[in-house]
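here is a sequence with its predicted model. Questions after.
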Amino acid sequence: MGTPYILNSDRAMPNDFQLQQNSSTTNGNRENKAGVNVVFSFIPCFIFLYINCVMLYTLRSKPVFRETSRYLLLYNLLLAETLQMILAQMMFLLAAGLVFMTRLVCLLVVIPTIITTVTSPFSLAVMSLERYVAVCFPLRYACIVTVPTTYGAIAVVWAISIANMLIRVIMLTALDARPFGQFMGVNCAKSTLFQLKIFSEFEIGFVCAEFVSVGLIIILSYVGVMVAAKAASIDKVSANKASKTVLLHMIQLSLSLSSTLVNTIMKGLSGKLDMITFKIIWFVMFVLLITLPRCLSCLIYGFRDQMIRPILIQHLLLGMKWPNKLVSHLS
């Protein structure tokens, strides 16, 4: 039997499938293949990561961004998605380098991936509700959506994510008899750590509940905004912008859901295609369905928002002046 080469992931991680290496493959060939994989995966990740980090810096660079609820929610979403990209690349490097570890160390590596992947969808739900309140209850918006309540909503989102992680860890401790000090003979990943059938059943149930609840919140928010847009007393321009934003939230949620299907698709293709075609498909899906959605929020909000756009572009250009008076007004 050849040495199993597993590239694993959670929803934001590389895929849960095995690439079996023939025992006759030399160490040099393995290193070359791993090097090519790393290069092709690292380049788009580095670009998207740079954009996200600049966006995070931009959202902390001006008081107006630090004191406005919608920008605080955006910062929280971007932070979670940026951490997901970093973790995704780290897991890929561990898999490509065939780095094995004990179950305890693997658990410590997997825990943040579980937390951050749950945070993003619920953050989208809170952001949709914020737009709904802004359009449908403009007179009460300042009382309902405050900085303290925004931080409270963010805390609830992270609490749900942490609770989901703690349930998994408790189940692993109670149901899996293997010692945590045991050395794993395969790459560290969520699928190799949580191997019992009950974990996959729990995953399916939680993902379904998560996306149904978040999807309903976004859809209802969109319907509410669209209804309000038809009212004569509502600013139609603001309502139309809010409806487009909520619709983009639904697209983001759909992309996040699509990333959960990558593993299933790759498992179905495993053994049916030649290795080169298989790897090409995997890299395309990794970039389009796993890496790109993590940068979509930055592209949507950074370049659509008139307050963020000039400052973001200036920071992306490493300090070059952007000819827009809005930058000086926000200083």
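On my side now, so go ahead. Residues are numbered from 1 along each chain as shown.

make it CA atoms for all contacts and neighbour counts henceforth
Fine.

can you pull out the helices in the stretch 201-331 of the chain?
236-259, 262-269, 275-285, 292-304, 308-316, 325-330 (DSSP state H, counting those that start in this stretch).

any chance of those in TSV, with mean neighbour count too?
Shown next, in TSV, are these (neighbours: other Cα atoms under 10 Å):
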stretch	mean neighbour count
helix 236-259	19
helix 262-269	16
helix 275-285	14
helix 292-304	20
helix 308-316	20
helix 325-330	12
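
a markdown table for these, including distance to Arg140?
Shown next, in a markdown table, are the helices of the stretch 201-331 of the chain (distance: least, Cα to Cα, whole Å):
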| stretch | distance to Arg140 |
| --- | --- |
| helix 236-259 | 16 |
| helix 262-269 | 43 |
| helix 275-285 | 44 |
| helix 292-304 | 24 |
| helix 308-316 | 25 |
| helix 325-330 | 26 |
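
nearest to Val105, out of these?
Closest to Val105 of the helices of the stretch 201-331 of the chain, according to Cα to Cα: helix 262-269, at 23.5 Å.

angle of the closest one against helix 275-285?
With axes from the mean of the first three to the mean of the last three Cα atoms, to 10 degrees as the basis, helix 262-269 and helix 275-285 are set at 160 degrees to each other.

tell me which strands and helices helix 262-269 is in contact with?
If you count contacts as 3 or more Cα pairs under 8 Å, 6 or more residues apart in numbering; DSSP states H and E, helix 262-269 packs onto strand 17-20, helix 275-285.

among those, which comes closest to Thr82?
Closest among the helices and strands packed on helix 262-269, once you apply Cα to Cα, is helix 275-285, at 18.5 Å.

which stretches in this structure count as strands?
For the chain, the strands defined by DSSP state E cover 4-7, 17-20.

could you dump the ones you listed to a markdown table with mean neighbour count and distance to Pro121?
Putting the strands of the chain into a markdown table (neighbours: other Cα atoms under 10 Å; distance: least, Cα to Cα, whole Å) gives the following:
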| stretch | mean neighbour count | distance to Pro121 |
| --- | --- | --- |
| strand 4-7 | 20 | 24 |
| strand 17-20 | 17 | 25 |
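
here's the one I want to compare it with:
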Amino acid sequence: MADNNSLDGGESLRRQINDQVMIVQILVMIFLCINLLLIVTFFKKECFYTTTRYILFAVTLLSDSLMLFISDILLILSYFRFTMQVWLCVIISIFVVLCSVLTPVTLTAMTLERYVAICMPLHHGELCSTRRTVHCILIVHGISSVPCIVILSMFFASVSLSFYKQYQICSLEMFSVHVWQDHIRSAVQQFYFLVMCIIIVVAYIKIMKVAKAASGEDKKSTWKGLRTVVLHGFQLLLCLIQLLCPFIEAWILQINFMLFVQVRYFIYIMFFLSPRCLSPLIYGLRD
């Protein structure tokens, strides 16, 4: 009788996970379709691909789409317990780590662009030209690659060459061979998000002062930019909570496995998918 109950519980859990995976597939497909539509629209209108904020927005769309696609593939492979050689997982994980940092860094750059447009309107055309935007994109990618370089450097220094030929389930947890590596990775990410949060807050305060002093159409445009900064701050907050997720998952796993499955599913939807569906709402669908 106990064995039957145990079997029923296992089947129930298996069916529940399967339903959750299907829901994720539907959400990812919807977000990817919206992003693809906006990317096509971006290249069709000259006013979009010659404007700094929309160029940065397109970078965010491409980064989010790649992140959604790769993370969804890894989710499916992990669900079916599919293993791959470590060297292949390393290549895939480079894109995951880079895209996960690229989105908030680009959001910060977009916030600075709004700050320049509202608080320094006379210098906006010079500072936010198309050529300078290309330079900004290169800088953003360079800054975003630093955490990836740190994680991979620690990993390369901790494992032997034979380890890369082993077959394992691909996940970012694989790169934490020692506990101190988690601490360093968390410290780097927290530093990044602390700096970005400070930039968001300062830009918000500056734009708020301009909004109070503005009048007429300028006031309307300023408040619109202020709302955009607030939404960027909310996206960064969701991204910031991602830092705590591994610690929460590890703690819950020691308590109850079924609760761990539920919490991990909620975290993936709330703090990984949600921030990447807000960008189309902030810029794309609104404009």
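Received the coordinates, thanks. Please read all numbers here as calculations on a predicted model, not as lab measurements.

of all the strands of structure 1, which one is nearest Leu56 of structure 1?
Once those are compared by Cα to Cα, strand 4-7 is nearest, at 29.1 Å.

packing partners for the closest one?
Counting by 3+ Cα pairs under 8 Å, 6+ apart, strand 4-7 of structure 1 packs on strand 17-20, helix 69-96.

which bit of structure 2 covers that strand?
Per TM-score structural alignment, strand 4-7 of structure 1 has no counterpart in structure 2.

about what we covered before: looking at the helices of the stretch 201-331 of structure 1, spot the one closest to Leu78 of structure 1.
Between the helices of the stretch 201-331 of structure 1, helix 292-304 lies closest to Leu78 of structure 1; by Cα to Cα that is 6.9 Å.

what's the mean distance for that closest one versus structure 2?
Compared with structure 2 after fitting, helix 292-304 of structure 1 deviates on average by 1.4 Å (mean Cα distance after the TM-score superposition for structure 1).

stretch 129-143 of structure 2: which residues count as buried?
Thr130, Thr133, Cys136, Ile137, Val140, His141, Ile143 (16 or more other Cα atoms under 10 Å).

so it corresponds to what in structure 1?
Going by TM-score structural alignment: stretch 129-143 of structure 2 matches residues 146-160.

what's the counterpart of Cys197 of structure 2 in structure 1?
Mapped onto structure 1 by TM-score structural alignment, Cys197 of structure 2 lines up with Gly215.

burial count for that match?
By other Cα atoms under 10 Å, 20 other residues sit near Gly215 of structure 1.

how close does it get to Thr192 of structure 1?
To Thr192 of structure 1, Gly215 of structure 1 is 30 Å away according to Cα to Cα, to the nearest Å.

returning to what we had before: most packed of the helices and strands packed on strand 4-7 of structure 1?
A comparison of these by mean neighbour count, using mean count of other Cα atoms under 10 Å, puts helix 69-96 on top with a mean of 21.

just how off-centre is it within its chain?
Counting by Cα atoms, centre = their mean, to the nearest Å, helix 69-96 of structure 1 is centred 6 Å from the centre of its parent chain.

mind reading off the mean deviation between that helix and structure 2?
Superposing on structure 2 places helix 69-96 of structure 1 at an average distance of 0.9 Å from its equivalents, by mean Cα distance after the TM-score superposition for structure 1.

quick one: the residues in structure 2 that that helix pairs up with.
The aligned range for helix 69-96 of structure 1 is 52-79, by TM-score structural alignment.

do stretch 310-328 of structure 1 as well
Going by TM-score structural alignment: stretch 310-328 of structure 1 matches no residues.

any idea which helix is longest in structure 2?
Criterion DSSP state H: the longest helix present in structure 2 is helix 2-44.

show me what that one is packed up against.
helix 46-49, helix 52-79.

for the aligned partner of His183 of structure 2 in structure 1, what are its contacts?
By TM-score structural alignment, His183 of structure 2 lines up with Glu201 in structure 1. Contact analysis of Glu201 of structure 1 by Cα atoms under 8 Å, 6 or more residues apart in numbering lists nothing.

equivalent analysis for Met110 of structure 2, please.
Met110 of structure 2 touches Arg53, Leu56, Phe57, counting by Cα under 8 Å, 6+ apart.

wait, the first one sits on Glu113?
Yes: Arg53 of structure 2 sits in contact with Glu113 when judged by Cα atoms under 8 Å, with a separation of 6.8 Å.

what's stretch 130-148 of structure 1 in contact with?
Against stretch 130-148 of structure 1 from outside (Cα under 8 Å, 6+ apart): 67-70, 221-222, 224-225, 228, 234, 238-239, 242, 246.

between these, which is closest to Val284 of structure 1?
For these, the nearest to Val284 of structure 1 is Val246 (27.4 Å; Cα to Cα).

from Ile218 of structure 1, how far off is the closest one?
For Val246 of structure 1 relative to Ile218 of structure 1 (Cα to Cα), the value is 7 Å.
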